[in-house]
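**Q** What follows is a predicted protein model with its sequence.
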Amino acid sequence: MKKLLMYLLVSGACYGAMAQEESEQSDTSWKKMYRESAPKINDLVHTKLDAKFDYNKAYLNGKVWITLKPHFYSTDSLQLDAKGMTIQKVALSKGSATSPLKFEYDGMVLDIKLNKTYKAEEEYTIYIEYIAKPDEYTGKGSAAITDAKGLYFINPRGEEKDKPTQLWTQGETEGTSVWVPTIDRPNQKSTNEFSMTVPDKYVTLSNGKLTGQKKNADGTRTDTWKMELPHAPYLFFMGAGEFAVVKDSYKGKEVSYYVEKEYGPVARKIFGNTPEMMAFFSKLLGVEYPWAKYSQMVGRDFVSGAMENTTATLHQESAQQDARELIDGNSWEGTIAHELFHHWFGDLVTSESWSNLTVNESFANYSQVLWQEHKY
């Protein structure tokens, strides 16, 4: 009963805050404009990224190999979303060889002339060297997600004594294309392999499994994460910082919690119901949890409540509660259930247009009630 009462109180407070935000929001064009599924000329197949981070400048120095194929009709061109970047090189990649391609770039869209006309199902790989400059991008967020710069360096130069240095990404709705060129639409899906080079003292998190770690002579380390099931670009994720990593498991799959080190001893009190939630939702839906792992990270200064990046959910810092606070119950448990449930509705089955995003969210909202009913 206490749990239910707390849930109702929190829900009421959230509803009041949302109602106030809506009343203050002047732009109501979304109520009149239906954003249908984006036209598909090329399909993403695989995205391989080599990311090195410049913390002093808050830049990402990137090399990306993007494999695509024509969606249906033959095509000799490709348009990629690439917001606020410096594009250094665009080439066709075949094995270890590259050949330059002509391109035009207006600061938002990279328009590439391919070397020939490709037919449907004929794959090709584009290689791009670039610099992402998220702090210089001026795109606007929304009431639900307050910023749109995609990649966030938190206290990158260590100037704030009481704040850790972190980095994390937020793709929804179309912020991924601020830090990696892509077709940034929810009706695209891609597998991915991300290599992240960070100071050796940091741990990293991304989609899929950690498949390799290499220490470098300059005091950095390169971690490689591979995602073998396709998912939408807005669900691509990278995170890094000094975290305690507490591990559980579910049917042989890693379940892990990335929290600031002082919260390591209570991480399971916050997130420890996750394996049981995975079992409950798998049985309820008749579809076993489909992904390779499930990790949850808590990030400072997050621009939303939480985000269901595939296999790598990011929570705002309110998720971190100390032992004394947790005596009265876990105020973040509903959100934990919500983001996990998105791994079926949102990540596995994805709305093809942003105007249908309510389908993702309504199912995830319902999951919170289902979990409360099941557990309490």
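**A** In hand now; what should we look at? Residues are numbered from 1 along each chain as shown.
**Q** rest of the way, CA atoms for contacts and neighbours
**A** Noted.
**Q** what are the ranges of the strands in the stretch 151-300 of the chain?
**A** Secondary structure of the stretch 151-300 of the chain (DSSP state E, counting those that start in this stretch): strands located at 151-154, 166-169, 190-199, 203-206, 209-215, 220-231, 238-241, 244-250, 253-259, 294-299.
**Q** Buried ones in the fifth one, by neighbour count?
**A** The reference is to strand 209-215. 209, 210 (16 or more other CA atoms under 10 Å).
**Q** ok, and here's another one to check against it:
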Amino acid sequence: MSSRRRRTALLAVGSAVAAAALLTAPAVAVAAPGDPASPRYADGPEGAGDPYFPLAGNGGTDVLHYDLVLDYTPAPPEPAPLEGHLDGIATIDIVAMQDLDRFNLDLRGLTASSVVVNGLPVSFSQVDNELVISPRPKLKAGTQAQVVVTYVGTTIQPTDIEGALYGWVTTRDGAMVVSEPDGSATWFPSNDHPTDKATYSFEITVPEGLVAVANGLLTGSSTSDGKTTWTWDAPDPMAAYLATASVGDYVLNQYETPGGLPIIDAVDPSRPPSSSAALALTSDMIAFFEERFGPYPFVSYGAIVDDDSVGYALETQTRSFFSRNAREGTVAHELAHQWMGDQVSPYRWADIWLNEGWATYASWMWAEHRGGDTAQQSFDDVMAIPADDPDGFWDVIVADPSPLGLFVDPVYDRGAATLHALRLEIGDDAFFELAQTWVERFGGGTASTHDFIALAEEVSGQDLEAFFDAWVYTGEKPLSW
């Protein structure tokens, strides 16, 4: 992610959250007394155990695939309220990770009308952002199940804990769908945490003349009775916050890179050509980052450039989203996220510097490649910030920035500076071996700051405890390491 959430006046980021680092242990089925073979069914935890967002995600289940069938009507013209209408059917393939009496999905602001598990209607309830499902028969650990949720609701412009627009953001001509960190629950029932990645398919019906853009590959479109249905297939495992189903007056531009990777760009034609000119560099950028991070990890890439604005860009998987302008540095940043953040996602949201630091450092390297400031010059600019910076730049603990500090400048810039300092510490060969091994080893899943430090020490053969203590675990300017 880039742009709007990078505050110049930093929010208070006390480390009280650090005490919550002990993760919530999932409920475990226990054998009944006297009968070791008999399961004892329990409720799946209502969260994934992330201390920053305790209700995000769920325990007890592993989602394998989401099939989302959506029928959407955007908001009517002014002066009518800015509200759309969404009908959805989510078919969700899961595996029970414990003996389950009931389990949760995240769903917020929408109303489920029915839930079917393995073909049988089941009882359910909704509380806050939780859809609580009671399957009958109960689910034994290790068994697969198919959950079909039919739901409906009025879409609005939801906001995250910072008050920034996210999730299914209703517009007059469609919707901007950007869900970091926990906004997916505003448009489909989900296990809304990066630790539960799944594959996706989309069937999105919108008024004729509008285009619905999702992740992966466009597999078809058809029009009848004044509506167009767009189908997309996203076969690569994806965190829920990276899914999109943006709707607008887009023109699709489809081509292939010299290496044969399909590119699908969706650009609002009301924007001037200059707003998306940097997308022409996509093929060159992919080749540049492949040399540093390894092969591009997904079936396609592309961009969405919308005339409406949420005020930031987001690395929605395979189809980065840009509000109004796709500037070159931001295009490079969001593309680099496909490796660093999408393919390897944060284990807990406190690890977000590994997303934003890497993407920012990638944009530094791209700028140097293009004849701009070198990565060293960008690093020097960060180090020129005084230790007593009145905005508290150096006060942030990068590896634990707090829920309200996920998108502040130090996470991005001090994160990138950490990586450059590490490059200087261990040398180019080890540094780029680290980058590629990081993607190879943890790709398709998640990883933590602890994992990154361990891998850096493994690849470099160095003890880096003092280095990382100074750079990511200390709320002061690094002076020596």
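**A** Received it, and whenever you're ready, just let me know what you need. Here the structure is a predicted model, which means the values were calculated and not measured.
**Q** Which of the three states applies to residue 418 of the second structure?
**A** helix (DSSP: H, G, I helix; E, B strand; the rest coil).
**Q** What distance do you get for the spatially closest residue to it that is not a sequence neighbour to residue 99 of the second structure?
**A** When the adjacent residues along the chain are set aside, residue 418 of the second structure lies closest to residue 471, with 6.0 Å between them (CA to CA, 6 or more residues apart in numbering). With the distance defined as CA to CA, to the nearest Å, residue 471 of the second structure ends up 43 Å from residue 99 of the second structure.
**Q** Map residue 180 of the second structure onto the first structure.
**A** Structural correspondence for residue 180 of the second structure with respect to the first structure (TM-score structural alignment): residue 172.
**Q** about what we covered before: got TSV for the strands of the stretch 151-300 of the first structure, with distance to residue 313 of the first structure too?
**A** Putting the strands of the stretch 151-300 of the first structure into TSV (distance: least, CA to CA, whole Å) gives the following:
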stretch	distance to residue 313 of the first structure
strand 151-154	15
strand 166-169	11
strand 190-199	16
strand 203-206	9
strand 209-215	14
strand 220-231	14
strand 238-241	10
strand 244-250	14
strand 253-259	10
strand 294-299	5
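**Q** Which of these sits closest to residue 62 of the first structure?
**A** Comparison of the strands of the stretch 151-300 of the first structure against residue 62 of the first structure by CA to CA identifies strand 190-199 as nearest, at 9.8 Å.
**Q** which one of the strands of the stretch 151-300 of the first structure lies closest to residue 11 of the first structure?
**A** Comparing these by CA to CA, strand 294-299 comes nearest, at 21.2 Å.
**Q** residue range for the closest one in the second structure?
**A** Residue correspondence for strand 294-299 of the first structure in the second structure, counting by TM-score structural alignment: residues 301-306.
**Q** what's the mean distance for that stretch versus the first structure?
**A** Compared with the first structure after fitting, stretch 301-306 of the second structure has a mean deviation of 1.1 Å; criterion: mean CA distance after the TM-score superposition for the first structure.
**Q** Neighbours of the residue nearest to residue 418 of the second structure, how many?
**A** Residue 471 of the second structure is flanked by 26 other residues according to other CA atoms under 10 Å.
**Q** And for residue 21 of the first structure?
**A** 13.
**Q** can you check the one 5 residues further on too?
**A** By the criterion of other CA under 10 Å, residue 26 of the first structure has 8 neighbours.
**Q** list the contacts for the aligned partner of residue 266 of the second structure in the first structure?
**A** Structural alignment places residue 266 of the second structure opposite residue 258 in the first structure (criterion: TM-score structural alignment). Applying CA atoms under 8 Å, 6 or more residues apart in numbering to residue 258 of the first structure gives the contacts 243, 244, 245, 246, 295, 296, 297, 298.
**Q** hmm, 6 Å instead?
**A** 243, 244, 245, 296, 297 (CA atoms under 6 Å, 6 or more residues apart in numbering).
**Q** okay if I get those residues as CSV plus neighbour count and distance to residue 115 of the first structure?
**A** Rendered in CSV, the data for the contacts of residue 258 of the first structure read as follows (neighbours: other CA atoms under 10 Å; distance: CA to CA, whole Å):
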residue, neighbour count, distance to residue 115 of the first structure
243, 23, 45
244, 18, 48
245, 17, 46
296, 26, 42
297, 25, 42
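**Q** Make CSV out of the residues you listed and add distance to residue 27 of the first structure.
**A** Formatted as CSV, the entries for these read as follows, by distance: CA to CA, whole Å:
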residue, distance to residue 27 of the first structure
243, 39
244, 41
245, 41
296, 33
297, 32
